[in-house]
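Peer 1: how would this look folded up:
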Amino acid sequence: MNDASLYLLFSILGVLIVLSGFFSSSETGMMSLNRYRLKHLKKSGHKGAIRASKLLARTDQLIGVILIGNNFVNILASSIATIIAIRLWGDAGIAIATTILTIVILIFAEVTPKTIAALYPERIAFPASILLIPLLKLLYPFVWAVNLITNGLLKLLGINSTANQKDHLSREELRTLVNEAGALIPKKHQDMLVGILDLEKVTVDDIMVPRNEIIGIDIEDDLDEIIRQIRASQHTRLPVYRKDMNDVIGILHLRNLAKFFTSEEKNKAILLQECREPYFIPEGTPLHTQLYHFQKQKRRIGIVVDEYGDVQGIATLEDILEEIVGEFTTDFSANSPDITPLEGNGFLVDGTTTIRYVNKRLGWKLPMSGPKTMNGLIIEYLEYIPDNPICLTLHNHRIEIKHVKDNFIKTIRVLPDD
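Peer 2: The predicted model follows:
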């Protein structure tokens, strides 16, 4: 063999190794593309993303054309390398060619291109799609035949090749995606997005003002007492009931009382005219459902009732929004928080504080499947209502009951963890 023909064979071999690297990097680059970013770029009109999306719409055809091309150039490269080796070293050249070509292909046509493609999938996949689309059209009969046989084998194995074409994120996967966004999404925005995801597993029972804390107007009270209560109220909406909270007759918005206060003769009838009919919420309603109902009914406050119609508490639109954006600075209860830090000695916690709030504020993992408040959880644990202050360990947290009144744990002290 003369030098010219040997040079030609080496040149062809070099081109084939480059082509092998192209197919290897194209496969890894295409499969490594972030599908959600790809959809975003496609909607933005990015030409490379449009081409890649078209190829990825039929993954079996994409893999088929890449593997056909890759195997063709590898086999051809192996044949040419064998010819060169035999001409240079005789029959012993076969083993030499096999060893050298394996190392060369492994380094320059497999590991290196695939590593680069895995690190920079868009830089590899988008330009590669320019060649892959016409190549797919050219080799379509071969690709179709290979896929026909492959899909037939998959069906025999009980595998549907088109079952996982669509990408879907579960709620927990989306939560992880948000939390791992890092600097791409500000921490406050991450908390808001996670709060929205949590609305489905949180119910009105978790955020409502319990019945014993409801501030309302008993229409049977003396009118002067009602007026005094209205003027001293920190809330803009008050439930109006008759003797018992279970007999709620309306919701009074204080901004509608101009007519009442300007009338010469103030009476309860005028007051009742300004009340809007009560809106009731079944206990256990998920927050995302209730948010929709508030929007649909044009309401901002609802009375939570159990299956017997007894009032359990009050839930407001603000309570639901606070689950998403955090507490509002205008919240009057901020002046007397449910959890008060004690200097070097843990926290003072109100017995009506919800377990969900305690878990969020203190980073605990108290169970939320049963009682909703700390009072309920402690009583369930003790299986009796304590008469005097006692200490206990609740789910590895040391708690001291400070104040018990009317069969209700009013205040507890959370001791610092060791």
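
Peer 1: from here on, contacts and neighbour counts on C-alpha atoms
Peer 2: OK.

Peer 1: Let me see the ranges of the strands in the stretch 301-418 of the chain.
Peer 2: Assigned by DSSP state E, counting those that start in this stretch, the stretch 301-418 of the chain shows strands spanning 301-305, 311-316, 339-341, 347-350, 391-394, 397-405, 408-414.

Peer 1: any chance of those in a markdown table, plus mean neighbour count?
Peer 2: Output for those, formatted as a markdown table (neighbours: other CA atoms under 10 Å):
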| stretch | mean neighbour count |
| --- | --- |
| strand 301-305 | 22 |
| strand 311-316 | 22 |
| strand 339-341 | 16 |
| strand 347-350 | 21 |
| strand 391-394 | 14 |
| strand 397-405 | 17 |
| strand 408-414 | 21 |
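
Peer 1: Let's see this one next, to set against the first:
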Amino acid sequence: MNEIPLSALFLSLLFLLVLSAFFSGSETALMTINRYRLRHRADQGHRGARLAQALLDRPDRLIGLILLGNNFVNILASSLATIIALRIGGDNAIAVAAGLLTLVILIFSEVTPKTLAALHPERLAYPAAFIYTPLIKLFSPLVILVSLIAKIILRSIGVHADGTASQTLSREELRTVVNEAGAMIPERSRTMLLGILDLERATVEDIMIPRHEVEGIDLQDPLDDILRTLHNASYTILPLFDGGVDNVIGTLHIRDILRLSRDREELSKEQLREISRAPYFVPEGTRLYQQLLNFQRERQRVALVVDEYGDFLGLVALTDLLEEIVGEFTTDPADNIPEIMRHADGGLLIDCGITIRDLNRFMRWKLPTDGPKTLNGLILDYMETIPEPGTSLMLHGHVLEILHTADNAVKTVRYRGGPLHMTEDDTATHPPPQPEG
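Peer 2: Just a heads-up that it's a prediction; the model follows:
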């Protein structure tokens, strides 16, 4: 060693530091690279991505190779630094050389390359894959031995490292990915994707038209009333009753009625019964995603929701279900949603029959949806009594004034503006309701 020039030793030490930086940075890059983007690039034919994906399929061997290389390089660098210190300053310079080498390795071979790799993993991961692929084949016996010893140690403490960690995403994790996609996914598309994810959480009760609001035909009504209802119908499919909503005997399609009216001069109740189709019932609690599949399988567009006793609860239509994904075709909720109207004083009058999900969507609120399904139900659940008109309450940061109550229900409330900024005393006196569970 004494015959080797100091310049050659310094160059060798610099080369080892560069190798150490490469091992440290490439390890971080390969471990932090986005696996889904990596898989996408590999499917597109990117060679570096394919090699990186193959390496990450056996992370134990990859980590073993990187640690072998990194430790060998660092130990060799430490030995060279010791030789250089002895040549320059004797025994007294060894401690100084160790301290300086530690600082240099920490800054230039650990922190800097790892930070760069964490910020831009693909820039280093793909080139590194071309280097590690032949190295892992060349040193495979040593790598396998090291990995085997590591597995034995892990098994002794109850950890099994035979399989790779699952890379599947849960629904909530996927929701986070969609929300954080930013400009990569347009806002409208993000809303639709989140709507699809929500289909697994919502049920038909969340979007159904309640029974007291269902528009239908009762064969016990006078024929003139029936014809008037058909003329003013808002839907193309109407339930057919015989003696009230508790006795559903079928559904009527306006198309069938129009076809029948072209052939005959007058409609009769018997004709309506003949052209009616068998009702399609679904149980309450059916998830919207499952109901979407049911609609497709049964080739139906309207379903009648019943409870465990078979009682009619409401009606859910395919269009309402699809609106959970694509959203309402409106711009200003206060101008276009029947349940929400502008008041002369600038506030909003809200029909308390509106569902919580619709209110959250239109007003961009975050009221809980795992309890009562309507605003009236939420107010009664919070107040635990039927409030008098003129009562004001704060519901999850939104101040509502009750204007009208009837039939043991809150009918209309007024909303004047943004969320209430409460003081500590106000919070103690009027705590905001919290979602159940």
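
Peer 1: before we move on, back to that, which stretch among the strands of the stretch 301-418 of structure 1 comes nearest Asp206 of structure 1?
Peer 2: Minimum separation from Asp206 of structure 1 across the strands of the stretch 301-418 of structure 1 (CA to CA) falls at strand 311-316, 9.5 Å.

Peer 1: Can you work out which other helices and strands pack against that closest one?
Peer 2: Here strand 311-316 of structure 1 touches strand 209-210, strand 301-305, going by 3 or more CA pairs under 8 Å, 6 or more residues apart in numbering; DSSP states H and E.

Peer 1: Of these, which is nearest Gly313 of structure 1?
Peer 2: From these, taking CA to CA, the stretch that ends up closest is strand 209-210, at 4.3 Å.

Peer 1: Let me know the next secondary structure element after that closest one.
Peer 2: strand 217-218 (DSSP states H and E).

Peer 1: Of the strands of the stretch 301-418 of structure 1, which is nearest Asp167 of structure 1?
Peer 2: Nearest of the strands of the stretch 301-418 of structure 1 (CA to CA): strand 311-316, 36.5 Å.

Peer 1: Contacts only, for the nearest residue to Met363 of structure 2 once chain neighbours are set aside.
Peer 2: The shortest distance from Met363 of structure 2 to any non-neighbouring residue, by CA to CA, 6 or more residues apart in numbering, is to Pro333 (7.3 Å). Listed by CA atoms under 8 Å, 6 or more residues apart in numbering, the contact set of Pro333 of structure 2 reads Ile340, Phe362, Met363.

Peer 1: try Phe408 of structure 1
Peer 2: Taking CA under 8 Å, 6+ apart as the test, what Phe408 of structure 1 contacts is Gly351, Asn375, Ile385.

Peer 1: Pipe the helices and strands packed on strand 311-316 of structure 1 into a markdown table and attach distance to Asn160 of structure 1 per row.
Peer 2: A markdown table is the format used below for these (distance: least, CA to CA, whole Å):
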| stretch | distance to Asn160 of structure 1 |
| --- | --- |
| strand 209-210 | 52 |
| strand 301-305 | 48 |
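
Peer 1: which element is Leu9 of structure 2 on?
Peer 2: Assigned by DSSP H and E, Leu9 of structure 2 falls in helix 6-32.

Peer 1: before we move on, the earlier item: quick one: the residue nearest to Met363 of structure 2 and Cys352 of structure 2, what's the gap?
Peer 2: 15 Å (CA to CA, to the nearest Å).
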